[in-house]
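Peer 1: build me a model from this:
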Amino acid sequence: MKKKLMQWTYFLDILGYGEEQKNIDNQEKADAFINFMKGSKYLIEGQEQLDKFFYKDKEHNIYDYYDVKTVFISDSFVLTAIPKENLFDEEDYYYFSTFIIMELTFKIFILLEYILKEKGLFLRGGISKKFTDIDIENSLAVGKGLIEAYSLESKFANVPRILLSKDILNDFKIMEFFLNHSKNYSENFSIFKKDKDNFYYLDYLGYMLSFLNKSERNRLNIQNELEDKYSINEELIQKLQKLPLNNSIVNNKTVLENFFIENNISVEKAKKIFASLKDTDGIILKYKDIIKNIQIVKKTTIETLEYFKENITKNLTKYSGDDKIIEKYMWLSKYLNESISLFPELDFIESYKIK
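Peer 2: Here you go, the predicted structure:
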């Protein structure tokens, strides 16, 4: 029997900002807080527009199957993915219902980077698959999903983690599909990790590091193919990927002819380079696109790791005498170090571990 996809609800709280709100005692401070939250809202909305653009030409556009709504309430926000009326058989039902989590996780990572950068704060929360509705215009959210996600955040997410509800965890098929999606990113990554108290939390750092790791592997595979098939070494690849190449062979020919002359490249090698552009995969253009994507992901990831290390280190010292608060930063320190250790191929991230 075919059925609609699952709905997902996140309740996320900016950990520590409630205490800061106690100091809001004039209009200037209130305006600063409101502008900060507006920035968070615009960031989420902007990322969603980019995601929709990315998916519009895909065979399966996840935004054809889901509406994503977000509302900010004080220092918290609610995010829900509401299924449209499409009906799916069991395999696709689980596949697309769980895949949307990968998209939502990227949004959360971008939001976390912003919050860390602006305020040096972290997120905690809960995830439910029960019903929630959001009235964006009036900043209202209602439903069982909201209550369950809020309960997870307030009762159990005592450290900065985003917890999965028990009914999701106990659904074997859901967890199996989460694992399958994770494996498409990296063998060392699972979108949800088990903590020592048997709760599962969202592994947003692993998500981004695995994405970067996979992109680097793709780059190396194409680089090796270029060397083996076209005798184009790494130095030449780096020069080629800086050229203004496009999908017009005629335009590329003019650019490349000038490039060959400037770099004293033989006619034989020039023919191989030009042949690579005619390759059915457009291998040099593909390599150039991967480099561009890696640069964007790498920049975002490194900035976030820097903010993680800076704020955790600072607060480990600041709250050294407060056992309740220090627990949160000890957990984050362990999470950061373990995440980095899973990806030894990304040797440039090793320096962001907390010693």
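
Peer 1: when you work out contacts or count neighbours from here on, use the C-alpha atoms and nothing else.
Peer 2: Will do.

Peer 1: distance check, the closest residue to residue 109 other than its chain neighbours against residue 193.
Peer 2: The spatial neighbour of residue 109 that comes closest, neighbours along the chain excluded (C-alpha to C-alpha, 6 or more residues apart in numbering), is residue 204 at 6.2 Å. Note on residue 204: its distance to residue 193, by C-alpha to C-alpha, to the nearest Å, is 10 Å.

Peer 1: okay, the two: which has more neighbours?
Peer 2: Shown here are residue 204 and residue 193; by other C-alpha atoms under 10 Å, residue 204 has more neighbours (23 against 16).

Peer 1: so that one sits against residue 103, correct?
Peer 2: No. Counting by C-alpha atoms under 8 Å, residue 204 sits too far from residue 103 to count as a contact (11.1 Å).

Peer 1: ok, which stretches of the stretch 51-200 of the chain are helices?
Peer 2: Secondary structure of the stretch 51-200 of the chain (DSSP state H, counting those that start in this stretch): helices at 90-119, 144-151, 166-169, 172-183.

Peer 1: and the ones you listed: which comes nearest residue 249?
Peer 2: helix 90-119 (35.0 Å; C-alpha to C-alpha).

Peer 1: report the angle between the closest one and helix 172-183.
Peer 2: Relative orientation of helix 90-119 versus helix 172-183 (axes from the mean of the first three to the mean of the last three C-alpha atoms, to 10 degrees): 60 degrees.

Peer 1: in helix 90-119, what's buried?
Peer 2: 93-101, 104-117 (16 or more other C-alpha atoms under 10 Å).

Peer 1: go on, stretch 302-309?
Peer 2: 304-309.

Peer 1: would you list the helices of the stretch 51-200 of the chain in JSON lines and tack on distance to residue 292?
Peer 2: Converted to JSON lines, these look like this (distance: least, C-alpha to C-alpha, whole Å):
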{"stretch": "helix 90-119", "distance to residue 292": "18"}
{"stretch": "helix 144-151", "distance to residue 292": "37"}
{"stretch": "helix 166-169", "distance to residue 292": "37"}
{"stretch": "helix 172-183", "distance to residue 292": "23"}
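
Peer 1: want to put them side by side, so please do this one too:
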Amino acid sequence: MDTSTVISLDAMGGDHAPRVVVEALRPVRLQYPGIRFILFGDRDRIVRHLDSEMKDYVEVRHTDEVVASDEKPSQALRRGKNTSMRLAIDAVKAGEAQGVVSGGNTGALMAMSLFSLRPVAGIDRPAIAGFMPTMRGESVMLDLGANSECDDTNLVQFALMGADFCRAVLGRQTPSVGLLNIGEEDVKGNETVRAAAEKLRSLQGDAFRYHGFVEGNDITRGTVDVIVTDGFSGNVALKSHEGAARMVAYTLRQAMTATWAGKIGAWIARGAFKRLRDRLDPNGYNGGVFLGLNGVVVKSHGSANTTGFASALRLAADMVQDGMIDRITKDFQDKGFDARQLKGAESA
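Peer 2: As a prediction, the model looks like this:
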């Protein structure tokens, strides 16, 4: 990685901040030797977790102000100019950093990022994209909670951004795209998803292949590379997926420890169980990306451990390295994927 790569961090965002934020820097630095970090937050609380080697690649900038986890986005935007979250975002706007990571209030992070960084030209609304583990590996899913209500143009823009993201991070050159729906048939769903489907059929080509409608069980099957939906359905699907993974792990643990025979079997199969746990652990897929902004913004789960926060940092670093923002900007400008063109795509 280029030695000029800098990631800014809201060091006070998250349930276990700033400890997990600082601890996550070490493994990421080993993977990306040239990367540097700017940490915003309470200096005294941050530095107690730093070691002497970190001074070469970590800068701490003090602020006493923090966005509360239950603070309304509008309130945070009005009063939060000097919070650790806002200062970390503004570092990207000022060109001091190329990406920002926070485990803080999702609504506030979106509001502040939108206000400070602005959407890429041609994009109406940013969307939160993340990874879903599947039987075939991983799929990208968006929107995961930024926009509870969307029109067909929003869904098409999400599909285009999701395809760019999938190519950049998962390396799938012509990713397949599906619209989440209540059935696979063309007549299923509301007018919005049916209109979006018509537009995606007319736009598909080298950039992506439109698969059609997919259902909830297609998410874990890995039927498509990119799953597109509104933020309400996407967030429900994400939380249901994470909850199901925890239930499977809990039920399996209870069953394997209920008897001596089960305990012996669990000890024999401990390697397989560890692989299963790692596969289902949400920390391994931590990091929701705010696609569509003029800057890399990654939201970590507030409850993420050190491994989880490191995953979010790696995702931000990969996006910076790949030139994700330039990629999306080029597609929406050079290929004409702007709102006016998309609104008329069904008649093309």
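
Peer 1: TM value for the aligned chains?
Peer 2: The TM-score (TM-score structural alignment, normalised by the length of the second structure) is 0.29; 162 aligned residues with a C-alpha RMSD of 6.3 Å.

Peer 1: what about the buried residues of stretch 302-309 of the first structure, which are in helices?
Peer 2: 304-309 (DSSP state H).

Peer 1: quick one: the strands in the stretch 201-348 of the second structure, in order.
Peer 2: 209-214, 226-228, 288-291, 296-299 (DSSP state E, counting those that start in this stretch).

Peer 1: which one of those strands is the most hemmed in?
Peer 2: strand 226-228 (a mean of 31; mean count of other C-alpha atoms under 10 Å).

Peer 1: what's that one in contact with?
Peer 2: 139-143, 155, 158-159, 162-163, 166, 175-180, 214, 219 (C-alpha atoms under 8 Å, 6 or more residues apart in numbering).

Peer 1: can you do 7 Å?
Peer 2: 139-143, 155, 158-159, 162-163, 175-180 (C-alpha atoms under 7 Å, 6 or more residues apart in numbering).

Peer 1: how about residue 150 of the first structure, what does it touch?
Peer 2: So residue 150 of the first structure contacts 11, 126 (C-alpha under 7 Å, 6+ apart).

Peer 1: could you rerun that using 8 Å?
Peer 2: Contacts of residue 150 of the first structure by C-alpha under 8 Å, 6+ apart are 11-12, 125-126.

Peer 1: in strands, which of the residues you listed fall?
Peer 2: 11-12, 125-126 (DSSP state E).

Peer 1: how many neighbours does the nearest residue to residue 141 of the first structure once chain neighbours are set aside have?
Peer 2: Spatial nearest neighbour of residue 141 of the first structure, excluding adjacent residues (C-alpha to C-alpha, 6+ apart): residue 134 at 4.4 Å. Neighbouring residues of residue 134 of the first structure were enumerated by other C-alpha under 10 Å; the total is 20.

Peer 1: again with residue 237 of the second structure
Peer 2: Residue 237 of the second structure: 17 neighbours (other C-alpha under 10 Å).

Peer 1: which non-adjacent residue is nearest it?
Peer 2: Using C-alpha to C-alpha, 6+ apart, the closest residue to residue 237 of the second structure is residue 216 (7.7 Å).

Peer 1: next, count neighbours for that neighbour.
Peer 2: Residue 216 of the second structure sits with 13 neighbouring residues when counted by other C-alpha under 10 Å.

Peer 1: just checking, it touches residue 180?
Peer 2: Yes. At 7.1 Å, residue 216 of the second structure counts as touching residue 180 under the criterion of C-alpha under 8 Å.

Peer 1: the contacts of residue 150 of the first structure: which two are farthest apart?
Peer 2: 12 and 126 (6.7 Å).

Peer 1: who's more crowded, the two?
Peer 2: Per other C-alpha under 10 Å, whichever of residue 12 of the first structure and residue 126 has more neighbours is residue 126, with 30 against 23.

Peer 1: doesn't residue 132 of the second structure fall inside a strand?
Peer 2: Yes. Counting by DSSP: H, G, I helix; E, B strand; the rest coil, residue 132 of the second structure is located in a strand.

Peer 1: centroid residue for the first structure?
Peer 2: Nearest to the mean C-alpha position of the first structure, by C-alpha atoms, centre = their mean, lies residue 106 at 2.7 Å.

Peer 1: state the distance from it to residue 100 of the first structure.
Peer 2: 10 Å.

Peer 1: what's the end-to-end length of stretch 318-326 of the first structure?
Peer 2: 9 Å.

Peer 1: cool, stretch 230-249 of the first structure as well?
Peer 2: This stretch, stretch 230-249 of the first structure, spans 17 Å end to end (C-alpha to C-alpha).

Peer 1: what do you get for stretch 169-180 of the second structure?
Peer 2: 22 Å.

Peer 1: output the contacts of residue 150 of the first structure as CSV; include the columns distance to residue 176 of the first structure.
Peer 2: Below are the contacts of residue 150 of the first structure laid out as CSV (distance: C-alpha to C-alpha, whole Å):
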residue, distance to residue 176 of the first structure
11, 24
12, 25
125, 23
126, 20
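
Peer 1: for these, which one is nearest residue 334 of the first structure?
Peer 2: Taking C-alpha to C-alpha as the measure, residue 334 of the first structure lies nearest residue 125 of the contacts of residue 150 of the first structure, at 18.7 Å.

Peer 1: number of residues surrounding that closest one?
Peer 2: Residue 125 of the first structure: 31 surrounding residues under other C-alpha under 10 Å.

Peer 1: kindly report the same for residue 74 of the second structure.
Peer 2: Counted with other C-alpha under 10 Å, residues neighbouring residue 74 of the second structure total 13.

Peer 1: and the gap between it and residue 115 of the second structure?
Peer 2: 11 Å.

Peer 1: and what of residue 167 of the second structure?
Peer 2: 28 Å.

Peer 1: now the element after the one helix or strand residue 201 of the first structure maps to, going C-ward?
Peer 2: Element membership for residue 201 of the first structure, per DSSP states H and E: strand 200-202. Counting by DSSP H and E, the element after strand 200-202 of the first structure in chain order, helix or strand, is helix 204-230.

Peer 1: centre of the chain to the very next helix or strand once past that following helix, how far?
Peer 2: Following helix 204-230 of the first structure in sequence order, the next helix or strand is helix 234-240 (DSSP H and E). Here the centre of helix 234-240 of the first structure is set off from its chain's centre by 29 Å, with C-alpha atoms, centre = their mean, to the nearest Å.
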